[in-house]
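In: Here is a sequence with its predicted model. Questions after.
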Amino acid sequence: MESPLTHDSSSFLNFRRYSFRSPHAHAFRWVNAKRFRLRVPSAGDRRLLAALIGHAWFRDAYAGGGAHADETRHGSYRLDAITPDTYERVGREEGAAVLRMWADRYGEVPDDLEADLRREVFEPLARADGVHHLVGVGEDDFHDWGGVHDEFHEFVLVDRFRGLLTLLVAADD
């Protein structure tokens, strides 16, 4: 069966590249957005999540090396621990609240970072008709060096109007 997803583009926001009032308020945080075109717009969210998990661009340990087809890790977790059932459908407001609390954890972010977060995170989240939060994994699902992130937030945004699925990961090093 043909995958309903094709990788379109990616972006990376490194908080260290912005000027915070406090020199360490960046806290080594970052956001990675991977966008995929919906080749089969009628595919259900569960099928889209399964296709995403099986996609080579999902195989990313977020340790600086990028995605690799033979990678067995995803973030702090073993890839085999992540299934469509480990995602919980949440409202846009709930997703935005989690990400806003994370972004503002050490105080207000600089204006230029706020503009970039709005463009890369909050606007796509507000447009999504399906928001899925990775919550069904935990310490038992860590890989050999899993758990290095203080916080690891992952959302999958389905925007059928624009024909896009966005994988959003917000974490720290």
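Out: Looks like it came in fine. The structure displayed is predicted, hence computed values, not measured ones.
In: When you work out contacts or count neighbours from here on, use the C-alpha atoms and nothing else.
Out: Noted.
In: So which bits of stretch 151-163 are buried?
Out: 152-160 (16 or more other Cα atoms under 10 Å).
In: contacting residues for the residue nearest to residue 49 when sequence neighbours are not counted?
Out: Nearest residue to residue 49, sequence neighbours excluded (Cα to Cα, 6 or more residues apart in numbering): residue 84, at 5.5 Å. Residue 84 is in contact with 46, 49-50, 53, counting by Cα atoms under 8 Å, 6 or more residues apart in numbering.
In: Included below, for side-by-side comparison, is a second structure:
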Amino acid sequence: MQSDGGSGLVYEGYEHVRLDGYRFIILKWFRLPDSVTTPAHALELLLRDAHYRDDYDTPDSQDWDTRTRHGPFRVDAITVQSFEPVSAAAASRALQDLADLHGGPSPEVAERLEDRVLRVVADAPSHWRLRDPGPAGRHDFSHILNDFVEIVTVDLDERVLVLVVGAED
């Protein structure tokens, strides 16, 4: 399912991990072009990619470009500077905190979370967390998603970027 989202990144697909009836984590994999030499450059390309512009409002939202929305935020409110570097432990903790809401996941979901999400985050050398741009950066339908978490992992050696988004809808 490789495709070009107009940024130079190659979109290689996604995985949807349902935590329960309302909470989810979605991973999207991208291949970095050889010209990318810094995580900041990788983030810049990600922000320009059509596959980034996903409002996560429906199970098939990854199939189209929302143009102006990303999660609960307006795309024009997100810049490379909106991301802060975080440790693997901090990135994993943010995702685990989402999973632990409302009493935590079932044992089966906890195993899937560990195998399919937290291992991907732990294995990456570079982690970036999107900071909330505040009320001015939210779009009119932002109330649909709560507890939005976004982590981007960048591996320049392996030429891989993984976008990890979690929320409660």
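Out: Everything's here; your move. Please read these numbers as outputs of a predicted model, since none were measured by experiment.
In: Now which of the contacts of residue 84 of the first structure would you call buried?
Out: The buried subset of these (16+ other Cα under 10 Å) comprises 49-50, 53.
In: Turn those residues into TSV, including distance to residue 166 of the first structure and secondary structure.
Out: Converted to TSV, those look like this (distance: Cα to Cα, whole Å; DSSP: H, G, I helix; E, B strand; the rest coil):
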residue	distance to residue 166 of the first structure	secondary structure
49	11	helix
50	14	helix
53	13	helix
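In: Show me what counts as buried in the lengthiest helix in the first structure.
Out: Ranked by number of residues, the top helix in the first structure under DSSP state H is helix 92-103. Residues of helix 92-103 of the first structure classed as buried by neighbour count (16+ other Cα under 10 Å): 92, 95-96, 99, 102-103.
In: Show where that helix falls in the second structure, residue numbers please.
Out: Mapped onto the second structure using TM-score structural alignment, helix 92-103 of the first structure covers residues 88-99.
In: Report the mean deviation for that stretch after fitting onto the first structure.
Out: Here the mean offset of stretch 88-99 of the second structure against the first structure after fitting is 1.2 Å, by mean Cα distance after the TM-score superposition for the first structure.
In: How far away from the center of its chain is that stretch?
Out: Distance, stretch centre to chain centre, for stretch 88-99 of the second structure: 13 Å (Cα atoms, centre = their mean, to the nearest Å).
In: next one: stretch 154-170 of the first structure
Out: Distance of stretch 154-170 of the first structure from its chain centroid, counting by Cα atoms, centre = their mean, is 8 Å.
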